[in-house]
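>>> Okay, sequence plus prediction incoming.
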Amino acid sequence: MRVRGRLTWGRRARALAVLTVLLAGVLPPAVALVPGTASAGAAAGTPVCEVRDNRLREISGMVATDDGYVVINDGADDEARRRIFFLDQRCAVRRTVSFPSRPRDTEDLAVGRDGTVWVADIGDNDRSRPTVGVWRLAPGAEQPVLHRMTYPDRPHDAEALLLDASGRPLIITKGGSGTGFLYAPTTALRADATTPLTALGQVTLPTTTTSNPFSFLGRGVITGAAAAPDGRRVALRSYADAFEYDVPDGDVVRALTTGTARITPLPDEPQGESITYSRDGRSLLTVSEAAGQPTSRPTILRYPATATTATATPATESVDPVSPTAVRPAAGEIGGAGGRTWPLVAGAGTLVLLLGLAGVLRWRHTARQ
């Protein structure tokens, strides 16, 4: 996610990852942070095609269609990038659709059974937006229609969108400790009204050790979501992995909140925020942002969809019943990197250092990034 005038979450995470490496060299072994290492059997995806259009340097959402792909950019600073892009099967732009007004922070895409494209304008780095929105582009429409929504508790940063069996949009918050929260509209969406959202539960990602640019931080955030064409599977992704859940009865919320994930490592993608299923449902397709990497272009990668249940277990956490987004570590522990547990006292000291740096990185820049 990029935010004008502020350091992006990705840059904050990179800075924290650097601190992790530095701390690993100066702290005792009991409290050293372990950088990410590839999961057993992790392999890079197979390239499908390269996106060469310079307007598409920050792809944050993607869906596969019968004749290609639909993608959107992260953020809204550049007018030329504030569009819905339709690509052919070789990743060439064949047409674009402009927004009738400026979006705030577009982060994900979903496609309904009738071909309607849903754009999730739900990013909120600073958790300050009074409303979020989804843009609905009906088949044959010239422009999308904005539907505003508001959270029942407080603003959240989110980058993942799914549709349930009835076509209702589901927002999954980004989290940060391996836990995201699900929200959905309480009533039918209207273009002339702001619809309240309701909380539906939480999803906790399994712990992995997959190598990624943000180390353990990148494994605990939800950056995208996708549904299989037949609706019987859904996938969430982090910067490091994809997590597939079976949806045998059409209940997406129950699948995410009570199901067991199957894990596909997505190792070392530069800044992976997009995921979709291939049209035959046999593959997972991803694409990463390429901003800040002048020598590379976004490339769609293919990974085989999983078929067996993973043995990984969710991270051990408890949720504050009063504040559902405040996640408390289990008694006597502080969450670890790649499943590792830190001793309470030493780990707390390290966490304070990380949180202190995160606070410093929130200062405002006067120059436009």
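That came through, no problem.
>>> all contacts plus neighbour counts: C-alpha atoms, from now on.
Will do.
>>> Would you mind measuring from residue 274 to residue 120?
12 Å (C-alpha to C-alpha, to the nearest Å).
>>> actually residue 265, not the one I typed
Relative to residue 120, residue 265 is positioned 25 Å away (C-alpha to C-alpha).
>>> which of those two has more neighbours?
Neighbour count, other C-alpha atoms under 10 Å: between residue 265 and residue 120, residue 120 has more, with 29 against 26.
>>> Okay, and the more buried one sits in which element?
Remark: residue 120 resides in strand 117-121, with elements defined by DSSP states H and E.
>>> Which element is encountered next along the chain beyond that strand?
Next along the chain from strand 117-121, counting by DSSP H and E, comes strand 132-137.
>>> That next one versus strand 117-121: what angle between them?
Here strand 132-137 points in a direction 160 degrees away from that of strand 117-121 (axes from the mean of the first three to the mean of the last three C-alpha atoms, to 10 degrees).
>>> for the very next helix or strand once past strand 132-137, packing partners?
Scanning forward in sequence from strand 132-137 by DSSP H and E, the next helix or strand is strand 145-150. The contact analysis (3 or more C-alpha pairs under 8 Å, 6 or more residues apart in numbering; DSSP states H and E) places strand 145-150 against strand 132-137, strand 194-204.
>>> Buried deepest among these, which one?
A comparison of these by mean neighbour count, using mean count of other C-alpha atoms under 10 Å, puts strand 132-137 on top with a mean of 22.
>>> Included below, for side-by-side comparison, is a second structure:
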Amino acid sequence: MEGLEVRISDITVFALSLPMKQDFAISGGTVGDKSRGAPHVYVRVTSDDGAEGWGEARPSPRWSYETPETVASTIDRYLKPALLGMDAVDLQAVHSIMNREIKPGYGSGQPIAKAAVDMALHDLIGCATGRRLADMWFAGFRPGISLSYLISTPDPAEAERKASDAKRKGYRGVDVKLGLDPAADADILEAVKGAAPDLFFRADANQAYTLQQAVKLAKRMERLGVDVFEQPLRANDLFGHAELRRKTSVPVALDESIWTAGDLVQAIRAEACDTVVVKVTKMGGLSGAKRCGELAREAGLGLLGGGLTESRLGLAASAHLFNCLGITEPADLNGPLFLEDDPVEEGPTIDEGSATLPDRPGIGCRISTDKLQAFFLK
């Protein structure tokens, strides 16, 4: 793309509430429900020649300090004025400007807001140049991705029914949320494994446990054959995770502990994990997530792909990246399980445990402006 310039002429923010099929909760609380929907923020970046790119943020105060209100105001009041007129192709300079306007603190400084802009810029560059994300990354295009089935319930009987449903529908893996009722977690693990013994089993605690609790539950997981224990302890407890690794043979994955490449370096130094969960939204966009994934691979760590009920726009962007990184385990891109509808007019098609990705420039999705207006957050 030598000599190419794609100048940013406008950035528009759409704060949305997308309808949900069912409630969704993690150990920290509810992140979306049928009565109020789920908060999403869409971002459109327009170039001076009229090309458009779209990005998505999925904020929730249950898993970070960013909310729909802060994401929208951060982009509209701080990032947009600083980015207008910049060359979208120079993503390194764009991120430098975003980090100047919103300083990194302990973390990267409003990474969810920055992720939506970064995603939209990737889409814009692809659409302006006629190249798919895979082409932009000098990787082969892969048209499909395997999805995991998310189970989030404190009721072992319901967990068993959902696991049976996942197996019947052809899913290759399940992602089981723990910590909703810690007293029931061992029974939930037993129920899911009994109903779906051959599926990849990802047990995600979302920081629910103390080290003593995690060690005890990990021993049960060893006997059951759980494949990975995700984020059992507080995000900042790297040494606790390292201690857990010494006391169990179940691979430990870190999610909330790793938002930046710097976080990943600290986790590697502490020997705190076997696997890293790559999420576009938390890692500041496709740029940061790709950097973390490549660094983890070089360090000999495993990779899992994740998300948080993104719509088909975020799902498509994430899936393209996971394919580029060579992630083969089913990805926790669970939006289709929970969302009733979204503003995507043309995009990935979902067939239970798999998604077929659009073979078009950029992310490959087309957005309906009519649906955007119908889903405006009131």
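Alright, I've got the coordinates. It should be emphasised that the depicted structure is a prediction, and the values quoted were computed from it without experimental measurement.
>>> Next, the TM-score between them, please.
The TM-score (TM-score structural alignment, normalised by the length of the first structure) is 0.36; 219 aligned residues with a C-alpha RMSD of 6.8 Å.
>>> Need the residues touching each of residue 274 and residue 120 of the first structure.
Residues touching both residue 274 of the first structure and residue 120 comprise residue 108, with contact defined as C-alpha atoms under 8 Å, 6 or more residues apart in numbering.
>>> For residue 11 of the first structure, grab the count of nearby residues.
Using other C-alpha under 10 Å as the criterion, residue 11 of the first structure is surrounded by 15 other residues.
>>> What's the first helix or strand after whichever strand or helix holds it?
Per DSSP H and E: residue 11 of the first structure is located in helix 9-26. Using DSSP H and E, the helix or strand that follows helix 9-26 of the first structure towards the C-terminus is strand 46-50.
>>> can you pull out the strands in the stretch 251-378 of the second structure?
For the stretch 251-378 of the second structure, the strands defined by DSSP state E, counting those that start in this stretch occupy 252-254, 275-278, 302-305, 344-346, 349-351, 354-356, 366-367.
>>> Let me have those strands in a markdown table, adding distance to residue 29 of the second structure and mean neighbour count as columns.
Shown next, in a markdown table, are these (distance: least, C-alpha to C-alpha, whole Å; neighbours: other C-alpha atoms under 10 Å):
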| stretch | distance to residue 29 of the second structure | mean neighbour count |
| --- | --- | --- |
| strand 252-254 | 19 | 26 |
| strand 275-278 | 20 | 26 |
| strand 302-305 | 22 | 23 |
| strand 344-346 | 28 | 15 |
| strand 349-351 | 27 | 15 |
| strand 354-356 | 28 | 19 |
| strand 366-367 | 31 | 17 |
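>>> need the ones you listed in TSV with distance to residue 263 of the second structure, can you?
Shown next, in TSV, are the strands of the stretch 251-378 of the second structure (distance: least, C-alpha to C-alpha, whole Å):
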stretch	distance to residue 263 of the second structure
strand 252-254	10
strand 275-278	11
strand 302-305	15
strand 344-346	33
strand 349-351	33
strand 354-356	31
strand 366-367	34
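>>> These: which one's closest to residue 80 of the second structure?
The closest of the strands of the stretch 251-378 of the second structure to residue 80 of the second structure is strand 366-367. By C-alpha to C-alpha, the value is 20.7 Å.
>>> who does that closest one touch, helix- and strand-wise?
Against strand 366-367 of the second structure (3+ C-alpha pairs under 8 Å, 6+ apart) you get strand 344-346.
>>> and the end-to-end length of stretch 123-136 of the second structure?
End-to-end distance of stretch 123-136 of the second structure (C-alpha to C-alpha): 10 Å.
>>> in that stretch, what counts as buried?
Using 16 or more other C-alpha atoms under 10 Å as the test for burial, stretch 123-136 of the second structure gives 123, 124, 125, 126, 127, 128, 129, 131, 132, 133, 134, 136.
>>> so how far is residue 345 of the second structure from the last one?
Counting by C-alpha to C-alpha, the gap from residue 136 of the second structure to residue 345 of the second structure is 24 Å.
>>> cool, and the fifth one?
Going from residue 127 of the second structure to residue 345 of the second structure by C-alpha to C-alpha gives 16 Å.
>>> can you check residue 289 of the second structure too?
Here the criterion is C-alpha to C-alpha. By it, residue 289 of the second structure lies 26 Å from residue 345 of the second structure.
>>> With residue 68 of the second structure instead?
Distance, residue 68 of the second structure to residue 345 of the second structure, using C-alpha to C-alpha: 23 Å.
>>> Please report the distance of residue 225 of the first structure from residue 272 of the first structure.
To residue 272 of the first structure, residue 225 of the first structure is 12 Å away according to C-alpha to C-alpha.
>>> The two: which has the busier surroundings?
It is residue 225, of residue 225 of the first structure and residue 272, that has more neighbours when counted by other C-alpha under 10 Å, with 31 against 27.
>>> how about that one, secondary structure?
What DSSP: H, G, I helix; E, B strand; the rest coil gives for residue 225 of the first structure is strand.
>>> mind listing the strands for the stretch 1-150 of the second structure?
In the stretch 1-150 of the second structure, the strands defined using DSSP E, counting those that start in this stretch lie at 8-18, 24-26, 29-32, 38-47, 52-57, 144-146, 149-151.
>>> CSV for the ones you listed, including mean neighbour count?
Formatted as CSV, those follow (neighbours: other C-alpha atoms under 10 Å):
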stretch, mean neighbour count
strand 8-18, 21
strand 24-26, 19
strand 29-32, 18
strand 38-47, 25
strand 52-57, 28
strand 144-146, 20
strand 149-151, 26
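>>> Just send those strands back as JSON lines, with distance to residue 80 of the second structure too.
What follows is the strands of the stretch 1-150 of the second structure, written out as JSON lines (distance: least, C-alpha to C-alpha, whole Å):
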{"stretch": "strand 8-18", "distance to residue 80 of the second structure": "6"}
{"stretch": "strand 24-26", "distance to residue 80 of the second structure": "32"}
{"stretch": "strand 29-32", "distance to residue 80 of the second structure": "27"}
{"stretch": "strand 38-47", "distance to residue 80 of the second structure": "9"}
{"stretch": "strand 52-57", "distance to residue 80 of the second structure": "14"}
{"stretch": "strand 144-146", "distance to residue 80 of the second structure": "33"}
{"stretch": "strand 149-151", "distance to residue 80 of the second structure": "36"}
